[in-house]
Structures are given as C-alpha cells and as structure tokens.
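Trainee: coords below, sequence missing:
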C-alpha cells in the first residue's frame, strides 16, 4: 500500500495556488535554504506515515467547499518530489475527483517527476531561489542546474507554471542576475506569472524551538522600493510579476 511521510495539512487562500486550497505538507527536503520558514519539515523521520487512502479521506471532507471556492489540492513541504510515488498517487486520485492540483517544488528533484505525475498536475509552483550559480549554492547548499532543467521540461510539456522568487536583500537582489532570470522565464512560454515574495522572519520561532540558529536573523526584510524595482525588472521582460 502506498504510504508517505506527512507533516501536516491545512486550508489556505492565495498562497498555495488559486482559490481555497487543501495544502498537504510532506516531510523531507534535500535543500537547506537559509530563509526556510519550515525547518520542522526537513526530515522525513519527523512526519507521520499515512496511506493515500487516509489522505484522500481528509481531502474528501473539504472537496465540495474547495471546489466551490475555485480551489484544489496543493502538495508542498518540505519537498514533494522526495516522495514522488506518493505525490503521484494523491494527484491521480484528486484528478479523478475533478480537483485542481498544484505541485509546490524547488525543482531540484524534478527528474523524479514522471510524465504521468505531471499530466495529473494542473499547476506547478516552481521556486527558483536565485539565478546566479554561486548565490544559489550559498543560499540552498545545492546546485541550480536541475531546477532550470526541470523548468525547460515543464515548458516542453506545456504544464502551467507560476514562479516564486524570494527577495532577500544582499543575496537575491543582484540586478544582473534578476535580468538573467527574467529573460530565462520569458523564453519558456508556459509561465503565468512571477510572485516576488519578500523575505521574512516568521519562521524564527521554529528555529528557536528546534534549538538551531536562524542564519538570516540579522538580514533586513526588503524595502518597498526594492520590491518595486525587482518586479519592474521582470515586467520589463514581458513577464507578469506581483
């Protein structure tokens, strides 16, 4: 029986895809992003082992409501593609129910997503953490190339994508790198928009509870002017940015 390690689930509006979403948070992530707001999802061992049937029973409770609200089911984490078989089965079952599905991923493990999984994915929320190779590795501890490869594959398959870009002053605000990313996105053809998200410290309490240091504790949040500049750079390349 197909099981997965699940951290939690919640209902959300506006941040995990269109409409009201049933957001399923899976445990385990290969990245260690310096601004991660959910360090409690890093390890699969910390999740609860659940069957697909158990998850679908929870989704079924909210099915009518989320469908009426123009929403659906989002699998996030952690990193859903660390558990690709479980993610694929939940999405397949959701599509059978006529529910919109969204995959929230860094794309680092994009090669684990089968074409069948992506065929059952209505929308990919793709986090591109940085566009400069050195900055990406410094920020995440991993390489950028797998994410860009996955983005190109999604373009070829015609899977709708929304890009998420977290703006961290001094780390992801380089003008040349953002122009490069904007040009890359403009060339894909399947990107609906870019959500430029301001770095925040809302997860700091989780680090304290886990007794681990929050690496960006002294990093400021971006100013409104910086947010406007970066959104403007994307728009200058013909990319919708919010």
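Mentor: Received, thanks. Just so you know, these numbers come straight off a predicted model, no measurement behind them. Numbering: from 1, shown residues only.

Trainee: Going by C-alpha atoms from here, please, whenever you check contacts or count neighbours.
Mentor: Noted.

Trainee: tell me the contacts of residue 240?
Mentor: 192, 193, 194, 234 (CA atoms under 8 Å, 6 or more residues apart in numbering).

Trainee: Quick one: the strands in the chain, in order.
Mentor: Using DSSP state E, the strands found in the chain span residues 3-13, 20-26, 48-51, 72-76, 100-105, 123-127, 161-167, 191-198.

Trainee: before we go on, here's another structure to hold up against the first:
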C-alpha cells in the first residue's frame, strides 16, 4: 500500500530551497476567492534569523507569484502562485505569534517578501495588521508595481517599505524585468507624500545594472523622496541558477560573475554621493 508523502514544512532553512507545485491541487475558485478576500495566502516558506531583510533580526515569510521576470532572479520558483503552500490567514498569524515575544525583545520584526507580496495584497494587509497588533515591527520587500492596491490606512500597517528598485530609465527597467516602471515611480512619490519610511535596494549585476549613469539617477531619485533611510547595494550571485536549470528556463546570466569589491565600492560611492546612507 502506497503512503502519501509528508507535507512540505512551512518553515525552510533558506529561501533558496526549490519548491514547486505545492498548491496546484486547489480548485481555481478557491484560488480566486483567496486572492479576493485574503483568507488564504500562498507561501514558499517562513525563514527565521534573517539579518538582511529589514532592521534587526527578522522572521520572513516568502510569498509566491510575481509579475516581473528579472534576469537575475534567484527564486524563479516563486514566480508561480500555486508553487506555494496554501496557508490560511490564521495559520500565518499563528506562525508569527510563535516568535512575537522574541522579536519584540531583540527589536527585530516580521518581513513579508517574495515573489511579489502585493500580488496577494488582501492577504498581505490583513497579516500586517495582525502582526502590528502584536507590537512587532512590520516590513515589506516589494517591487512597488501594485502599490496602488493599498489604501493610505493600509500602508500604515507597514512600518517600513523596502523597495527593490530595478531601474529608473524606462527602457532599462524593461530590459531587466520585462515590464515598465511608471507605477513604481508613482508609488515612491506617494510614499514620500505620506512620509512613509523606505529603504531602497539595487542589485548590482556586471554587464546589466552596473551603469554609472543609471545608478546615479536611481540614487538622485531616492534622495529626492526625503523618506529613504537607507540604500542597499546587493551584489549579484549565482545561488539561484540551479532553479532556472531545473525549471527549464533560459538563463541569460550563466556566465556572469559576481561584482568585484571595487565595483561594489564604486556603486556605494555613487549612492552616497547623492546623499543616501548606503552600504
């Protein structure tokens, strides 16, 4: 008699774990209902102990679904919604609650990342409201494309917006992601008007994003917002290449090397020259 395989655990040792088809058995009507109400979300995993996804030590929930196809994406398995584990809102809240006391004690917090969390905006805002009620700092890592889906009051449940800025130039943004950035820039302007704290992230990819003029334009724009507390230069790496291979996706950066220390230092210098605290 065949036994069913054990369910995939919600917690993972790393977001670089390959996870696919975990929600494919759910009827389409249930998927549509989940997206509309936020009663359920689709998560790659939760990971603990992160020191790179917001201030302090963080618990991170990684959502699935993303509209971008970034050439340097290290988690292409999160592009597809139903690759994720279907998790009820109550399950997600209780997962955070397990760590709430510790996160408050060490002045860490909870970060919702992806994928693109705002493709599951109703789930995201309801989860953030619950976590904020626990007295835990909340942050979102987002590309900002669907920022208009959140009301001003809903934005208040997010203590920090970490915006992954791919490019300022429209053509360069399309080159990197396959899509335009008009809505992203508008979202940044809105966050500035509302005086919502932001961090900016910029992935440094030799031959793709290491363009001095582009970096200077991103840095100037970020500084002009008046709410960007920090800019992070993220060096390109190849940790996710195996996922592209296993998913049968064409990976154009297979021969691209990580940036050198000198290239990273120059990018940091450009962002600091605009007046941003950068590292």
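Mentor: Arrived safely, thanks for sending. Keep in mind it's a predicted model, so treat the numbers as computed, not measured.

Trainee: before we move on, back to that, looking at the strands of structure 1, which is buried most?
Mentor: Burial of the strands of structure 1 is given as mean neighbour count (mean count of other CA atoms under 10 Å); strand 72-76 ranks first at a mean of 28.

Trainee: how about that strand, which residues of structure 2 does it hit?
Mentor: Counting by TM-score structural alignment, strand 72-76 of structure 1 pairs with residues 109-113 of structure 2.

Trainee: on average, how far is the matching stretch from the matching bit in structure 1?
Mentor: Once fitted to structure 1, stretch 109-113 of structure 2 is off its aligned match by 0.7 Å on average (mean CA distance after the TM-score superposition for structure 1).

Trainee: Quick one: distance of that stretch to the chain centre.
Mentor: In terms of CA atoms, centre = their mean, to the nearest Å, the centre of stretch 109-113 of structure 2 is found 9 Å from the chain centre.

Trainee: Closest to the centroid, which residue in structure 1?
Mentor: For structure 1, the residue nearest the mean C-alpha position is residue 104 (3.3 Å; CA atoms, centre = their mean).

Trainee: Alignment lookup: that residue to structure 2.
Mentor: Under TM-score structural alignment, residue 104 of structure 1 pairs with residue 141 in structure 2.

Trainee: residues in contact with its match?
Mentor: With CA under 8 Å, 6+ apart, residue 141 of structure 2 has these contacts: 53, 111, 112, 113, 114, 116, 117, 161, 162, 163, 164.

Trainee: Show residues contacting the match of strand 72-76 of structure 1.
Mentor: Stretch 109-113 of structure 2 is contacted from outside by 53-63, 96, 103, 124, 131, 136-142, using CA under 8 Å, 6+ apart.

Trainee: Recalculate using a threshold of 7 Å.
Mentor: Outside of stretch 109-113 of structure 2, the residues within contact range by CA atoms under 7 Å, 6 or more residues apart in numbering are 53, 57-63, 103, 136-142.

Trainee: what's the farthest-apart pair in those residues?
Mentor: Greatest spatial distance among these (CA to CA): 103 and 142, at 21.7 Å.

Trainee: which one of the strands of structure 1 lies closest to residue 34 of structure 1?
Mentor: strand 161-167 (11.3 Å).

Trainee: mean shift between the closest one and structure 2?
Mentor: Strand 161-167 of structure 1 versus its aligned partner: 0.4 Å mean (mean CA distance after the TM-score superposition for structure 1).

Trainee: list the helices and strands that strand packs on?
Mentor: strand 123-127, strand 191-198 (3 or more CA pairs under 7 Å, 6 or more residues apart in numbering; DSSP states H and E).
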